[in-house]
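Participant: here is a sequence with its predicted model. Questions after.
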Amino acid sequence: MDYSTLKTVHQTAVALSISGFFARGLGGLLGAGWVSSRAAKTWPHIIDTVLLLSALSLAWQLRLQLDQAPWLTAKLIGLLVYIGLGVLALKPGRPLGLRAAAFLGALLTVAWMVSVAISKHPLGFFGV
């Protein structure tokens, strides 16, 4: 797959992943029943697999290495934070306040990750 197509696949997967997380998180905080449906639990894994595979393919095509691309290392660290906060935000048994704070934190983290990707600077919007 050529670079341009791969980048479009990756950006589309990013948009779908963030939109899906936003919808599931908000739905979970509001007590929507659809959040526990099989589709709502399966599609994020499919989308995130495409996202990860396209990211790895882009990094391989560009011959990126973590020690030569500090912005990529920053995004990977941000991804771990985003996953942790996302798990807290989507876990139904947790207190509502904790889930809401984790949801907001996850959204802020992913916004920062997007700014890192766009700017290619490890501080993202904090480096401006």
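Facilitator: In hand now; what should we look at?
Participant: going forward, measure contacts and count neighbours with C-alpha atoms only.
Facilitator: Fine.
Participant: by contact count, what packs against the host helix or strand of residue 87?
Facilitator: Counting by DSSP states H and E, the element that carries residue 87 is helix 70-90. Applying 3 or more C-alpha pairs under 8 Å, 6 or more residues apart in numbering; DSSP states H and E, one finds that helix 70-90 contacts helix 3-30, helix 96-119.
Participant: distance from the chain centre to that helix, please.
Facilitator: Its chain's average C-alpha position is 7 Å from that of helix 70-90, according to C-alpha atoms, centre = their mean, to the nearest Å.
Participant: pull out the buried residues from that helix.
Facilitator: By neighbour count on 16 or more other C-alpha atoms under 10 Å, the buried set for helix 70-90 is 71-72, 74-75, 78-79, 81-82, 85-90.
Participant: dump these to a markdown table, plus distance to residue 50.
Facilitator: What follows is the buried residues of helix 70-90, written out as a markdown table (distance: C-alpha to C-alpha, whole Å):
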| residue | distance to residue 50 |
| --- | --- |
| 71 | 21 |
| 72 | 18 |
| 74 | 21 |
| 75 | 17 |
| 78 | 18 |
| 79 | 15 |
| 81 | 20 |
| 82 | 17 |
| 85 | 21 |
| 86 | 18 |
| 87 | 19 |
| 88 | 23 |
| 89 | 22 |
| 90 | 21 |
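Participant: and here is the other one:
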Amino acid sequence: MEYYALVKHIHMSAAGLSLIGFLLRGYWMLTNSVLLQTKPSKILPHIIDTVLLVAAIVLLVLSELNPFVVNWITAKIILLVAYVILGTIALKRGKTKKIKVIAFVASLASVLAIFAIASIKPALSF
């Protein structure tokens, strides 16, 4: 367990960077900025999110938790899938600005729920 604290710090930092990047790209979508189409804004999120997911997997292995038995981890995985799908609609696939905005708000709600669950996991009992 000596690496757990370091990996958790990396995971939390990557989660924060991922959210900040998503908020920035959402702002660019709302303002029709050309920055949303730049190479760094398309590549960096994949790098950050890969670090985030690898750290999450390492944390699961180090803590020996089964993500399909521990309810709060299962909830985070389901919300993560929702966040990714809604985020894709918000930033790429939405046909209208209204659909993109609704998907953006819903994706933010998903990621904030993930953060909330991560904060209260020991008390979560469902």
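Facilitator: Ah, there it is. From a predicted model like this one, the values you see are computed outputs, not experimental measurements.
Participant: now the TM-score, please.
Facilitator: Here the superposed chains carry a TM-score of 0.92, computed using TM-score structural alignment, normalised by the length of the second structure; 123 aligned residues with a C-alpha RMSD of 1.5 Å.
Participant: before we move on, the earlier item: the helix holding residue 87 of the first structure vs the second structure, average offset?
Facilitator: After superposition onto the second structure, helix 70-90 of the first structure sits on average 0.4 Å from its aligned residues (mean C-alpha distance after the TM-score superposition for the first structure).
Participant: and the buried residues of helix 70-90 of the first structure, which is closest to residue 118 of the first structure?
Facilitator: For those, the minimum distance to residue 118 of the first structure (C-alpha to C-alpha) is 9.9 Å, reached by residue 71.
Participant: residues in contact with that closest one?
Facilitator: Residue 71 of the first structure makes contact with 116, 117, 120, 121, 122, 123 under the criterion C-alpha atoms under 8 Å, 6 or more residues apart in numbering.
Participant: filter the residues you listed to the buried ones?
Facilitator: Judged by 16+ other C-alpha under 10 Å, buried ones among the contacts of residue 71 of the first structure: 116, 117, 120, 121, 122, 123.
Participant: which among those residues gets closest to residue 48 of the first structure?
Facilitator: Using C-alpha to C-alpha, these come closest to residue 48 of the first structure at residue 117, 16.8 Å.
Participant: would you check how far apart the closest one and residue 29 of the first structure are?
Facilitator: Going from residue 117 of the first structure to residue 29 of the first structure by C-alpha to C-alpha, to the nearest Å gives 29 Å.
Participant: rewinding a little: got the helices and strands packed on helix 70-90 of the first structure as a markdown table, with distance to residue 37 of the first structure columns?
Facilitator: Formatted as a markdown table, these follow (distance: least, C-alpha to C-alpha, whole Å):
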| stretch | distance to residue 37 of the first structure |
| --- | --- |
| helix 3-30 | 11 |
| helix 96-119 | 19 |
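Participant: of all those helices, which one is nearest residue 38 of the first structure?
Facilitator: Here helix 3-30 is closest among these (C-alpha to C-alpha), at 12.4 Å.
Participant: counterpart of residue 35 of the first structure in the second structure?
Facilitator: In the second structure, the residue matched to residue 35 of the first structure (TM-score structural alignment) is residue 36.
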